[in-house]
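K.L.:
Mind folding the following:
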Amino acid sequence: MSERLPRTPLFPPVETALVEPNGLLAMGGDLSAARLLEAYRHGIFPWFNPGEPILWWSPDPRMVLVPGEVRVTRSLARRIRNGGFVVRVDTAFADVMRACAAPRQGESGTWISPAMVAAYTRLFEMGYAHSVETWHGDRLVGGLYGVAIGHMFYGESMFSREPDASKVALVRLAQQLQRWNFGLIDCQMETSHLASLGARTMPRATFTARLAELVNLNHRPGPWRFDAPD
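P.N.:
This next block holds a predicted model:
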């Protein structure tokens, strides 16, 4: 059984997470900035549906992307060069979260509730959460958001309103994080979409050991500005 959380922002060891469902560690608590940052520092993230208690996860294995290993196919490279996209960072955080929260085709709901939007907006205002946005003219057509601590980036969600728009944002993010010597992008759960971009699975023990190093490196507060070559 997953453990109930106390009011203070503490978590049980990730090794005690359930095998089925994979990674369920605890329930309850709140979405305060202190608890969220404590969770991320230990490789834990919240994921729950509206009306459920807050559920905290640390799956094994973990899907990660090393910034220097992002895979850009020829077709994606052409889209980046010729698609008319402009990538910006931290200029439309709330808009990106709302776009990620919109129901996807074939889905009836979303786990990104108003409470989640409010919680991550607080992290954005504190300089920990970031949005990477793909623009086509004056239209926001894709992007992603996540949390950065030290030299670790935790991807949370992506969206696309035009083909490849979220991929363009992820590639640009990876290029910049490589320039800043970030070690990993956490992708949380394994998907074929992320695998096609170079993400791979990593045992949880390896992930948390690497995490312990990266989160203690110098933090780069937001708002961010990218300076890596396109």
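
K.L.:
CA atoms for contacts and neighbours, from now on please.
P.N.:
Will do.

K.L.:
Give me the buried positions along stretch 211-221.
P.N.:
211, 214-215, 221 (16 or more other CA atoms under 10 Å).

K.L.:
Let's have those in TSV, adding secondary structure and distance to residue 101.
P.N.:
Converted to TSV, the buried residues of stretch 211-221 look like this (DSSP: H, G, I helix; E, B strand; the rest coil; distance: CA to CA, whole Å):
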residue	secondary structure	distance to residue 101
211	helix	27
214	helix	29
215	coil	27
221	coil	25
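
K.L.:
List just the nearest of these to residue 82.
P.N.:
Using CA to CA, residue 221 comes nearest to residue 82 of these, at 31.9 Å.

K.L.:
contacting residues around the helix ranked longest in the chain?
P.N.:
Looking across the chain with DSSP state H, the single longest helix is helix 165-179. Residues from elsewhere that reach helix 165-179 (CA atoms under 8 Å, 6 or more residues apart in numbering): 66-68, 70, 72, 76, 80, 85, 87, 132-134, 141-144, 158-160, 185, 226-228, 230.

K.L.:
Following up with a second sequence; could you model it the same way so I can compare the two?
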Amino acid sequence: MPRIEPVDLLNAYCEGAFPMGEDDGSISWYRPQMRGILPVAEFHVPQRFARYLKQHPFELRWNSAFGDVVRGCADRDSTWINNTIIDTYEELHQLGFAHCAEVWRDGKLRGGVYGVSIGGAFFGESMFSREPQASKVALTHLQWRLKERGFLMHDTQWTTPHLAMFGGHEIPCAQYLELLHRAIRRKVTFM
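P.N.:
This next block holds a predicted model:
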């Protein structure tokens, strides 16, 4: 099984690249020409979902079941999260760089989101739901935490309809790199 050294992964993030696992167990590196971001300061919660949040029956936790969140994200028919990715991000979590927002109900993990923080940049990796709205709840609380802590950017790699409803959009790689280099120099912490 290939291995990604944590320092190599952190350096890649700082240069705008990220890994994805392939079906054969190998790792490919990406640096798309258009990058998805989710605005931190201007994060938008749709009105209908905001009403849902006010009465949601979930408990939110941070970093209490990181490996379970990553495996929950990998638990789908088609995934880029192979064993190398799981092992690498669990190691980054132990080193204090990878974090997750977890959504629980009745003592069971129902959804979550995980990613990597470097300075004031958060690199969102994946999210999952085991029941409706759970990943949106995790994402919303993550965004609020990033804003509260002074983060400058949330990289989503690409933009999906799910992210677009919260204001996610794409910017050219050159603009992304400018924002990235400002963000990683910012002195903030996730926890």
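
K.L.:
What residues of the longest helix of structure 1 count as buried?
P.N.:
Quick answer for helix 165-179 of structure 1 (16+ other CA under 10 Å): 165-178.

K.L.:
The lengthiest strand in structure 1 aligns to what range in structure 2?
P.N.:
What stands out as the longest strand in structure 1, according to DSSP state E, is strand 139-149. With TM-score structural alignment applied, strand 139-149 of structure 1 matches the range 108-118 in structure 2.

K.L.:
Comparing that stretch with structure 1, how large is the average distance?
P.N.:
By mean CA distance after the TM-score superposition for structure 1, the fitted stretch 108-118 of structure 2 averages 0.5 Å away from its aligned residues in structure 1.

K.L.:
Contacts for that stretch next, please.
P.N.:
Stretch 108-118 of structure 2 is touched from outside by 10, 66, 69-70, 72-73, 92, 97-104, 122-131, 134-135, 138-139, 184, 190, with contacts defined as CA under 8 Å, 6+ apart.

K.L.:
Return the subset of those lying in strands.
P.N.:
Mapping these onto strands (DSSP E) picks out 98-104, 122-129.

K.L.:
re the thing from before, buried ones in the match of strand 139-149 of structure 1?
P.N.:
Going by neighbour count (16+ other CA under 10 Å), the buried part of stretch 108-118 of structure 2 is 109-118.

K.L.:
Tell me the one of those nearest residue 170 of structure 2?
P.N.:
Taking CA to CA as the measure, residue 115 is the one of these closest to residue 170 of structure 2, at 18.4 Å.

K.L.:
and the residue lying closest to that closest one once chain neighbours are set aside, how many residues sit next to it?
P.N.:
Of all residues not flanking residue 115 of structure 2 in the chain, residue 124 sits nearest, at 4.3 Å (CA to CA, 6 or more residues apart in numbering). Residues lying near residue 124 of structure 2 (other CA atoms under 10 Å) number 22.

K.L.:
separation between residue 124 of structure 2 and residue 118 of structure 2?
P.N.:
The gap separating residue 124 of structure 2 from residue 118 of structure 2 is 12 Å, by CA to CA, to the nearest Å.

K.L.:
contacting residues around the residue minimising distance to the centre of structure 1?
P.N.:
When CA atoms, centre = their mean is applied to structure 1, the residue found nearest the centroid is residue 155 (1.3 Å). Counting by CA under 8 Å, 6+ apart, residue 155 of structure 1 makes contact with 144-147, 185-188.
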